[in-house]
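Undergrad: missing the sequence, but the structure's below:
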C-alpha cells in the first residue's frame, strides 16, 4: 500500500534538506513521544549506511523497527528501508527547488506485508484507504508547517 503527498515550502532547498537530515533532532523527538530509538551504525557523518533500531507502541502493541538510510543525495532526496517482524516499507523524501526560496517536498511511504497476518491487516487497511490517505496528508502538512516555523525561528541545524 502506497501513500504519497507533496507540500510546497517557503524555504530554500538546501535549508529544507538541512532540517530533514537533523537525525539527532528526530531521535530526541521520538524519545519525547515515548518511543525508544538507538543508532546502530558507527558513521561519523550523515550518509548511506546510517541505521537505527526503534521500539514504539503501534495499534496497542509494542513493535520493533529497523531503519536504514539507503540513499542520501544532498539536497535532492533520502530513501529509507524500514523493517518490522511482518512488514517492510520504503520511505522516500524527495525535494525539488521551485525557486530560490521555495521547495516542493514529496514524501512517499510504500508498505508491503511480509506474512499472512500482515496481508490480512493490509486488506482491512485498503478498506479504509481514503481515511488513511487523508490522515497521512494531514500529518505531512502539519510536519511541513512545523519545518517552516522552525526555519522562520532560525532553528536551523548544523553539521548535516
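TA: Received the coordinates, thanks. Everything quoted here is computed from the prediction, not taken from an experiment. Residues are numbered from 1 along each chain as shown.

Undergrad: Going by C-alpha atoms from here, please, whenever you check contacts or count neighbours.
TA: OK.

Undergrad: Show me what counts as buried in the longest helix seen in the chain.
TA: The longest helix of the chain (DSSP state H) is helix 129-152. Across helix 129-152, burial judged by 16 or more other Cα atoms under 10 Å covers 129, 136, 137, 140, 141, 144, 145, 147, 148, 151.

Undergrad: Pick the one among those residues closest to residue 56.
TA: residue 136 (18.3 Å; Cα to Cα).

Undergrad: so what's the closest one up against?
TA: residue 3 (Cα atoms under 8 Å, 6 or more residues apart in numbering).

Undergrad: rerun that using 10 Å as the cut-off
TA: 3, 4, 5, 107, 108, 109, 130, 142 (Cα atoms under 10 Å, 6 or more residues apart in numbering).

Undergrad: Helices - which of these land there?
TA: Judged by DSSP H, helices contain the following of the contacts of residue 136: 130, 142.

Undergrad: what's the closest of the contacts of residue 136 to residue 90?
TA: residue 109 (5.8 Å).

Undergrad: ok, now which ones touch the most centrally placed residue in the chain?
TA: The residue lying closest to the centre of the chain (Cα atoms, centre = their mean) is residue 91, at 6.0 Å. When contacts are counted by Cα under 10 Å, 6+ apart, residue 91 touches 2-4, 67, 69, 78-82, 107-111.

Undergrad: quick one: the helices in the chain?
TA: 13-20, 23-32, 116-127, 129-152.

Undergrad: second one coming, line it up with the first:
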C-alpha cells in the first residue's frame, strides 16, 4: 500500500533539507504524542537508527527505523519495520527556484505476516481518508518549514 503527495515550500532547498534532517525535532514530536523513541545508532545521515513504540488502534506497536539513504540536499530514505509491516519513507527535494522547493513524499507499507496483511487490508478500506490526512500533514509540515524560514530571512 502506497501513499504519496507533494507540496511546494517557500524556502531554499538547503534550508528545507536541514529542517527535514533535524531528527531530534521529530523525536520530540513523537514523544509529545505519547510514543517512546530511542536512538540506537547516532550517525550523521545514513545509518541513524531508532527503536520505539506507539499506540495504534488500541494496541502498543513496536517500530524499528533506519535512515537508509541520505543525499544532501535532495534525498532522505528511511526504512523500517512495524510489527510485520515493512515500511519505506522517501522524501525528495527538487529546487523550483532559489527560494522555493518542491517536496515529494511517499510512504510504502508492505505486510510480511498474516496479521500485518490483515492490518494493511483494513487500512485499504479507509484509503481515501488516509490519503487526505497524509496530504494534509505533509502540507502542514511544509507550511511550518516555510514559516521557520520566513522568520530567519
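TA: All right, it came through fine. It should be emphasised that the depicted structure is a prediction, and the values quoted were computed from it without experimental measurement.

Undergrad: returning to what we had before: any chance of the helices of structure 1 in a markdown table with distance to residue 46 of structure 1 as columns?
TA: Output for the helices of structure 1, formatted as a markdown table (distance: least, Cα to Cα, whole Å):
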| stretch | distance to residue 46 of structure 1 |
| --- | --- |
| helix 13-20 | 11 |
| helix 23-32 | 8 |
| helix 116-127 | 32 |
| helix 129-152 | 19 |
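
Undergrad: Looking at those helices, which is nearest to residue 61 of structure 1?
TA: Among these, helix 116-127 sits nearest to residue 61 of structure 1 (Cα to Cα), with 13.8 Å.

Undergrad: what span of structure 2 lines up against the closest one?
TA: Here helix 116-127 of structure 1 aligns to structure 2 at residues 114-125, judged by TM-score structural alignment.

Undergrad: List the buried residues of that stretch.
TA: So, applying 16+ other Cα under 10 Å, buried residues of stretch 114-125 of structure 2: 116, 120.

Undergrad: So what touches it?
TA: 1-2, 82-86, 109-111, 113, 127, 129-130.

Undergrad: Pull out the buried residues from these.
TA: Applying 16+ other Cα under 10 Å to these flags 82, 84, 85, 86, 109, 110, 111 as buried.

Undergrad: Could you report the distance from the residue lying closest to residue 3 of structure 1 once chain neighbours are set aside to residue 91 of structure 1?
TA: In space, and not counting its chain neighbours, residue 3 of structure 1 is closest to residue 109: 5.1 Å by Cα to Cα, 6 or more residues apart in numbering. Distance of residue 109 of structure 1 to residue 91 of structure 1, computed by Cα to Cα, to the nearest Å: 5 Å.

Undergrad: anything in contact with each of the two?
TA: 2, 3, 4, 79, 80, 82.

Undergrad: and of those, the nearest to residue 37 of structure 1?
TA: residue 82 (13.4 Å).

Undergrad: which residues touch that closest one?
TA: Residue 82 of structure 1 touches 51-53, 65-69, 88-91, 109-111, counting by Cα under 10 Å, 6+ apart.

Undergrad: Which one of those is nearest to residue 11 of structure 1?
TA: Closest to residue 11 of structure 1, out of all of the contacts of residue 82 of structure 1 and judged by Cα to Cα, is residue 91, at 21.7 Å.

Undergrad: thinking again about what came up before, just how off-centre is the match of helix 116-127 of structure 1 within its chain?
TA: A distance of 20 Å separates the centroid of the chain from that of stretch 114-125 of structure 2, by Cα atoms, centre = their mean, to the nearest Å.

Undergrad: what does stretch 81-90 of structure 2 give?
TA: Stretch 81-90 of structure 2 sits 11 Å away from the centroid of its parent chain (Cα atoms, centre = their mean).

Undergrad: repeat for stretch 54-62 of structure 1
TA: Counting by Cα atoms, centre = their mean, stretch 54-62 of structure 1 comes out at 17 Å from the chain centroid.

Undergrad: List the contacts of residue 84 of structure 1.
TA: 54, 55, 63, 64, 65, 66, 67, 113, 114.

Undergrad: Need the counterpart of it in structure 2.
TA: Checking TM-score structural alignment: residue 84 of structure 1 goes with residue 82.

Undergrad: Just want to check the distance between that match and residue 88 of structure 2.
TA: 11 Å.
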